[in-house]
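K.L.:
here are the coordinates; sequence isn't available:
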């Protein structure tokens, strides 16, 4: 039956299928796919979805598979529709400050290409050198510069999307403004491949910012560092990045690269400013906030190369945590006023469940990534700790995911965050755009609009 899929793009080789079965999320199930389509054209995507819809075969859209929520994992009998080969930058319009790209373009590749023309693409997830624009759109990815510039969705102007039945739709527009009709672009951004497959993205760009400078502050406790975040932002400053790492994270990264941090540090807060001639003033203000909040030491650099090295150290966190036998990476975001309460609670949860939790994240956004680190004998305790962190985040007025997406890993928790009417709306939108339920089934939402149990693992 799969012979009707795009011939030159399709394989059912077991070894190849095994290599594409999962993303980077731990402890998310993956099934055995029937075929992999590595799309090289819009027609490949259209033909695949048309065939799958007619034959009621589930389709799991994939990009670079760098996700951390199991949203790209295979299902038994599914077709994996991978768009990483759709990797062309189609246009960079300097005058209009936009770029048109295919979904397989790597974030860092786009950033470098527009930089050559004096432009800047701000969204910069920690995985920017390996994650694709399509994946960034699918999860509405954020990153380290979100505090000042915003997330992926703030830069997406228009999309080309293939619907479940193979029809092609364009949403949005190239112009800076436009409110004709419903905002369908925003609907697809963050939908994690459950409503359609994105095949083209038009993004807004900015004029190139000055090469950033940075400062780093050391603290005995995470809560002191969180107080410094509130102090600095409360004074009206908006640095390009404000990143936080706890002792366990510093230790993990230190095994890969000597960061030159003092021994015994409980927390590190890194501020980055790209304000050009005003950068020294911004960083001096950051130093003042840090010292008022019990920083043990503050180092302000006037060397952009040193600033780059500091941020590279922060970007190594994901790779550094892969040294551990297993991990569950949380992605909660809380109001900044509750950040200190959150990190204190995470430390308590780690102690209660006897696991190590390495916490880092985008402190300026209140978006933390606590990673439960454990060996397989601690799997049950690790899962309980993971759930407790999400429960705490919701209790503090936050969300279960700031940028990684719901996927499979957190779908049972979505019903706890959304009210019943909101969850009903999700189901109605899904039904309207994918009535046969073939697109990434079992991801994001469960089968009932009123389920509240975190162990409810029914598919949509």
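P.N.:
Perfect, thanks for sending it. Predicted model, so just to flag it, every value in this text is computed and none were measured.
K.L.:
Could you use CA atoms for every contact and neighbour count after this?
P.N.:
Fine.
K.L.:
just checking, residue 138 is part of a strand?
P.N.:
No - counting by DSSP: H, G, I helix; E, B strand; the rest coil, residue 138 is located in no strand; its state is helix.
K.L.:
Can you give me the separation between it and residue 61?
P.N.:
Distance, residue 138 to residue 61, by C-alpha to C-alpha, to the nearest Å: 10 Å.
K.L.:
Which of these two has more residues huddled nearby?
P.N.:
residue 138 (30 against 27; other C-alpha atoms under 10 Å).
K.L.:
picking that back up, got any residues that touch both of residue 138 and residue 61?
P.N.:
Counting by C-alpha atoms under 8 Å, 6 or more residues apart in numbering, the contacts common to residue 138 and residue 61 are residue 193.
K.L.:
Could I get the full set of strands for the stretch 301-450 of the chain?
P.N.:
Under the criterion DSSP state E, counting those that start in this stretch, the stretch 301-450 of the chain contains strands at 326-329, 332-333, 356-362, 367-374.
K.L.:
The structure to be compared is supplied as follows:
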């Protein structure tokens, strides 16, 4: 039996026997994404132990679901019936920070913010910063190609992954990618793994590119009477040729929820707040902040100003990061993650408002607005099945609208379970066939996170 094999192959404490403990590994944070009942939950501590688990699953034909911190929002880490959940949380070592080469080598269970803090001690910075950075792990960030607030200027996780160590679907432990600044030998298999959501291999080590620490940022805040007006300001910033280090949208619903939870004194006289930052050095930063302020004002801000209070500015950005957990306290939250061209941001926000009205659903809005990545949060009262059905209809309508405007069904959360139909709507059938061919080549036994991503 598989369980007997795992007991033989692994130290005794790697297999989770307590069902109450195991129940915490059944699903991620995606509301209403289905999950199954696994036969085992394992928490290995080495790459070799992960390899042993994969090989045991291959021998017994048992599905394997890799899992990081479980902060995902698409159901990508949800357990499947009769399978094994493999948590990488115990592989949490930062093995190397190399200031000369500007890289770090980490195990997949390293928490994003912990890596950033360790790099700062060397005058270096790891840019990808999802809102879940205080809890999410690098392995999960790589698996979903996570983004964050800084991505408008600095890119997403894929832009920082140099190399990976991975256990393949056949149980081989291999190294992909490189440590050098340049390298084009062979196919970019490391890049292929980024964003594959555990369907092509299990990540056991990550080598990431680092940047020097940034100059202090200048913050610009603007209040708007509607999300559409705020969207026009976003388009104006892009049209002005500005590349802010962050450009975030947060609406009144989100601010009120955060304030109610954390008592941060965030009550503002606006329906929407737009937060812009620039980290350009010296006089260039002053000019960019002034130009951003002008864009806000010309787009119809009821109030806009450069922040002279760093504590106040940091509080507003902290509220942006806390918006999702704050709203969760009000009831189930179905989270969208569509991304559209920057020019289409105003129209997409208008369509989200229309969907909220049409389906009688409360939709709060947060967004990495500067790169067109919008996160409508569909909130329903606990136990209200009719509201749930309406919210799910709005969810699918928003996906269709994003595709219609030349966008994508997911900017950073991944496809998982919730967006599989959306992916089928976004990609042509021949392209989906390419996905299936890659999956078959790298996971010939079909054990790695089956049923996720590819429709």
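P.N.:
Thanks, I have the structure now. Note that the structure is a prediction, hence the values are computed from the model and not measured.
K.L.:
which of the strands of the stretch 301-450 of structure 1 sits most buried?
P.N.:
Mean neighbours per residue, mean count of other C-alpha atoms under 10 Å, is largest over the strands of the stretch 301-450 of structure 1 for strand 332-333, with a mean of 26.
K.L.:
What residues in structure 2 pair up with that one?
P.N.:
With TM-score structural alignment applied, strand 332-333 of structure 1 matches the range 338-339 in structure 2.
K.L.:
residues near residue 178 of structure 1, how many?
P.N.:
By other C-alpha under 10 Å, neighbour count at residue 178 of structure 1 equals 11.
K.L.:
repeat for residue 141 of structure 1
P.N.:
By other C-alpha under 10 Å, 26 other residues sit near residue 141 of structure 1.
K.L.:
Mind reading off the mean deviation between the match of strand 332-333 of structure 1 and structure 1?
P.N.:
Compared with structure 1 after fitting, stretch 338-339 of structure 2 has a mean deviation of 0.1 Å; criterion: mean C-alpha distance after the TM-score superposition for structure 1.
K.L.:
now that stretch, how far from the chain's geometric center?
P.N.:
Relative to the chain's own centre, stretch 338-339 of structure 2 is displaced by 12 Å; criterion: C-alpha atoms, centre = their mean, to the nearest Å.
K.L.:
How about stretch 152-170 of structure 1?
P.N.:
How far stretch 152-170 of structure 1 lies from its chain's middle: 19 Å, per C-alpha atoms, centre = their mean.
K.L.:
Likewise for stretch 47-61 of structure 2?
P.N.:
Stretch 47-61 of structure 2 sits 28 Å away from the centroid of its parent chain (C-alpha atoms, centre = their mean).
K.L.:
State the span of structure 1 onto which it is aligned.
P.N.:
So stretch 47-61 of structure 2 sits over residues 42-56 in structure 1, by TM-score structural alignment.
K.L.:
buried set for the matching stretch?
P.N.:
With burial defined by 16 or more other C-alpha atoms under 10 Å, the residues of stretch 42-56 of structure 1 counted as buried are 42, 44-53.
K.L.:
Show me where the stretch 351-455 of structure 2 has its helices.
P.N.:
Assigned helices in the stretch 351-455 of structure 2, in chain order: 385-404, 420-426, 429-442 (criterion: DSSP state H, counting those that start in this stretch).
K.L.:
Could you dump those into a markdown table and include distance to residue 235 of structure 2 and mean neighbour count?
P.N.:
Output for these, formatted as a markdown table (distance: least, C-alpha to C-alpha, whole Å; neighbours: other C-alpha atoms under 10 Å):
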| stretch | distance to residue 235 of structure 2 | mean neighbour count |
| --- | --- | --- |
| helix 385-404 | 16 | 19 |
| helix 420-426 | 24 | 18 |
| helix 429-442 | 31 | 14 |
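K.L.:
what's the counterpart of residue 396 of structure 2 in structure 1?
P.N.:
Using TM-score structural alignment, residue 396 of structure 2 lines up with residue 387 in structure 1.
K.L.:
Kindly report the same for residue 133 of structure 2.
P.N.:
Residue 133 of structure 2 maps onto residue 128 in structure 1, by TM-score structural alignment.
K.L.:
Its match belongs to a helix?
P.N.:
No - counting by three-state DSSP, residue 128 of structure 1 is not part of a helix but coil.
K.L.:
And it, how close does it get to residue 195 of structure 1?
P.N.:
Distance of residue 128 of structure 1 to residue 195 of structure 1, computed by C-alpha to C-alpha: 24 Å.
K.L.:
the more surrounded of those two?
P.N.:
residue 195 (25 against 20).
K.L.:
helix or strand for that one, which one?
P.N.:
Residue 195 of structure 1 is part of no helix or strand, with elements assigned from DSSP states H and E.
K.L.:
ok, now residue 37 of structure 1?
P.N.:
strand 35-38.
K.L.:
Following element in sequence after that strand, please.
P.N.:
Taking DSSP H and E, what comes next after strand 35-38 of structure 1 is helix 42-55.
K.L.:
what packs against the helix or strand that comes right after that following helix?
P.N.:
As assigned by DSSP H and E, the chain's next helix or strand after helix 42-55 of structure 1 is strand 59-62. The elements that strand 59-62 of structure 1 packs onto, with contact taken as 3 or more C-alpha pairs under 8 Å, 6 or more residues apart in numbering; DSSP states H and E, are strand 79-82.
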